[in-house]
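>>> all I have is the shape, not the residue letters:
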């Protein structure tokens, strides 16, 4: 058995590789797919194999996979462009006849009815149509998106500002949580033909989030829910491109409709431990903000 991970030099890919190594998978049994040797130099130094390929260059995946490989396709980052990028990997995996194609998808899969899910739903359809043995890892949102990335702005404004309806819940988890589940699926048998709905053990509201930031920071933080058009204008004012601002507003609408509140327990079962509480990630975010 050998394991091949695309997008391996990203934050999630690196965590998955670290988990695999920590579980005893030999470095020589892992191949990282990356856009350049430079990005993967530290992985190669650990004995990880390397195949240089770019999602936008289908021909670069020639020879990337072998029949015995368990491949994980970590989704590309550019919403709206991902389907042809993912198709390049799927086609190469099908041509090689790989043993497993895992895909990092979105919570809800075919039932996810928000714009950011469009590329994921189509990618899942292409994988099923390829006939390859597959596993879908349908990730909910990363806790770090709120509790680390947005903390400086939250502290500056005294508020977390969304267009999420008050009282709506979201069941986030950390990248490390999702990485542990992915590593388990890659190194263990019994996951073919499965679709896992991966989310945190506990769904939280933005009011609860604000209260926890207040408790840990000693400052008064509130959740301010604003009109979607106002939120879009605010994001654009911060430099977010208008099309992506609309996507983010649409995600908040999905949260309001309960689409990201599910807690089926698949993530903690695969990871073999409880998921990371949002309070822990908030603590990480506040510590990072203090040292920035």
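Perfect, I can see it now. Just so it is clear, the model here is predicted, and its values are computed rather than measured. Residues are numbered from 1 along each chain as shown.

>>> only C-alpha atoms from now on, for both contacts and neighbour counts.
Fine.

>>> show the contacting residues for the nearest residue in space to residue 254 that is not next to it in sequence.
By the measure of CA to CA, 6 or more residues apart in numbering, the closest residue to residue 254 outside its immediate chain neighbours is residue 114, 6.3 Å from it. By CA atoms under 8 Å, 6 or more residues apart in numbering, residue 114 lies in contact with 250, 251, 254.

>>> cool, and residue 249?
Residue 249 touches 163, 228, 231, 232, counting by CA under 8 Å, 6+ apart.

>>> could I have the PyMOL command that selects the buried members from those?
Buried members of the contacts of residue 249, defined by 16 or more other CA atoms under 10 Å, are picked up in PyMOL with:
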select buried, resi 163+228+231+232
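
>>> how far away is the residue nearest to residue 254 from residue 82?
16 Å (CA to CA, to the nearest Å).

>>> how about residue 143?
Residue 143 sits 23 Å away from residue 82, going by CA to CA.

>>> pick out the most distant pair among the contacts of residue 249.
With CA to CA as the measure, no two of the contacts of residue 249 lie farther apart than 163 and 232, at 9.1 Å.

>>> got the contact list for the residue nearest to residue 34 when sequence neighbours are not counted?
In this structure, residue 34 finds its nearest non-sequential neighbour in residue 52, 5.1 Å apart by CA to CA, 6+ apart. Contacts for residue 52 (CA under 8 Å, 6+ apart) come out as 33, 34, 35, 36, 37, 60.

>>> another one to put next to it:
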């Protein structure tokens, strides 16, 4: 079957990124070609009503994955958010794809995974190694930071007049999750020309955390500054706010790593894939502030 007729499966389809990918696919290909991998039928009921086939599968139940991929030509593996188990989960998906005869698999990795000092990059490097050694055609979607990563703390930042972090003057080339989803859909629905490609995906423009705080202040009319903290102190704040220890460590580690421009990229590969500029911080922030 040609790539123009192959069925397209999205794993993690009921998650935030997965749902956006499905929405983009349905705007460009017939629903009969789109398959959503979900844990329960209820999780994907709204897409089933649009003609998307649901396949039941679970990263933690490898035996469910091969059957879920039967007849599938191209797969998007959306990385798991289970910090303790995702290496094994990702490898289970790749192995199931091999057994099911999938021809192409795209994986959502992290920006510059091969050289990134981010603690979370190690899991992505492991998955990339498994994929590149699998014999499958593949593409690596190395996603930069989601702009939304910074919106969960808008309310306390406005309440206390401070954005907290450990990023110094590091530049962050963030883009909204929807922009990365559009790129993933384009690659999944694309032809053989994307096989073997490594896409370093990031926003067209970058900001420092001080610039983020200044934009937040500008849009709200409230004084907000950036308070740069040592990693340990920032992690303590996150723990005090109720984040679990592994999550607090990941957030603090990522913030500190950004100090060295780890989250910066000016290749404009993302906007090239989606055929338009990425949405800038000011526009995304304005939308986020409507619900704070």
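On my side now, so go ahead. Bear in mind that the values here come from a model prediction, so they are computed numbers and not experimental data.

>>> trace residue 177 of the second structure over to the first structure, please.
Matched to the first structure by TM-score structural alignment, residue 177 of the second structure sits across from residue 175.

>>> neighbours of residue 239 of the first structure, how many?
Residue 239 of the first structure: 10 surrounding residues under other CA atoms under 10 Å.

>>> again with residue 273 of the first structure
So residue 273 of the first structure, with other CA under 10 Å, has 12 neighbours.

>>> and it, what's its match in the second structure?
In the second structure, residue 273 of the first structure lands on residue 276 (TM-score structural alignment).

>>> how close does that match get to residue 185 of the second structure?
In this view, residue 276 of the second structure and residue 185 of the second structure are 15 Å apart by CA to CA.

>>> which of residue 143 and residue 82 of the first structure has more neighbours?
Taking other CA under 10 Å, residue 143 of the first structure and residue 82 do not tie; residue 143 has more neighbours (24 against 19).

>>> check whether the more buried one really touches residue 280, as I assumed.
No: using CA atoms under 8 Å, residue 143 of the first structure makes no contact with residue 280, being 9.8 Å away.

>>> aligned to residue 43 of the first structure, what sits in the second structure?
Aligned partner of residue 43 of the first structure by TM-score structural alignment: residue 47.

>>> secondary structure element for its match?
helix 45-48 (DSSP states H and E).

>>> same thing with residue 9 of the second structure?
strand 8-10.

>>> quick one: average offset of that strand versus the first structure, please.
When the first structure is superposed, strand 8-10 of the second structure averages 0.4 Å from its matched positions, counting by mean CA distance after the TM-score superposition for the first structure.

>>> to which residue of the second structure is residue 5 of the first structure aligned?
In the second structure, residue 5 of the first structure lands on residue 10 (TM-score structural alignment).

>>> ah, wrong one, I meant residue 192 of the first structure
Counting by TM-score structural alignment, the partner of residue 192 of the first structure is residue 195.

>>> its match - how many residues pack around it?
Residues lying near residue 195 of the second structure (other CA under 10 Å) number 17.

>>> quick one: contacts for it?
Applying CA under 8 Å, 6+ apart, the residues near residue 195 of the second structure are 104, 137, 138, 139.

>>> cutoff 6 Å now
Going by CA atoms under 6 Å, 6 or more residues apart in numbering, residue 195 of the second structure touches 137, 138, 139.

>>> are any of the residues you listed buried, and which?
Of those, these count as buried by 16+ other CA under 10 Å: 137, 138, 139.

>>> and the closest residue to residue 173 of the first structure other than its chain neighbours, what is it in contact with?
Nearest non-adjacent residue to residue 173 of the first structure, counting by CA to CA, 6+ apart: residue 200, 4.7 Å away. Contacts for residue 200 of the first structure (CA under 6 Å, 6+ apart) come out as 171, 172, 173, 275.

>>> separation between residue 200 of the first structure and residue 172 of the first structure?
For residue 200 of the first structure, the distance to residue 172 of the first structure - CA to CA - is 5 Å.

>>> I am finished for the moment; much appreciated.
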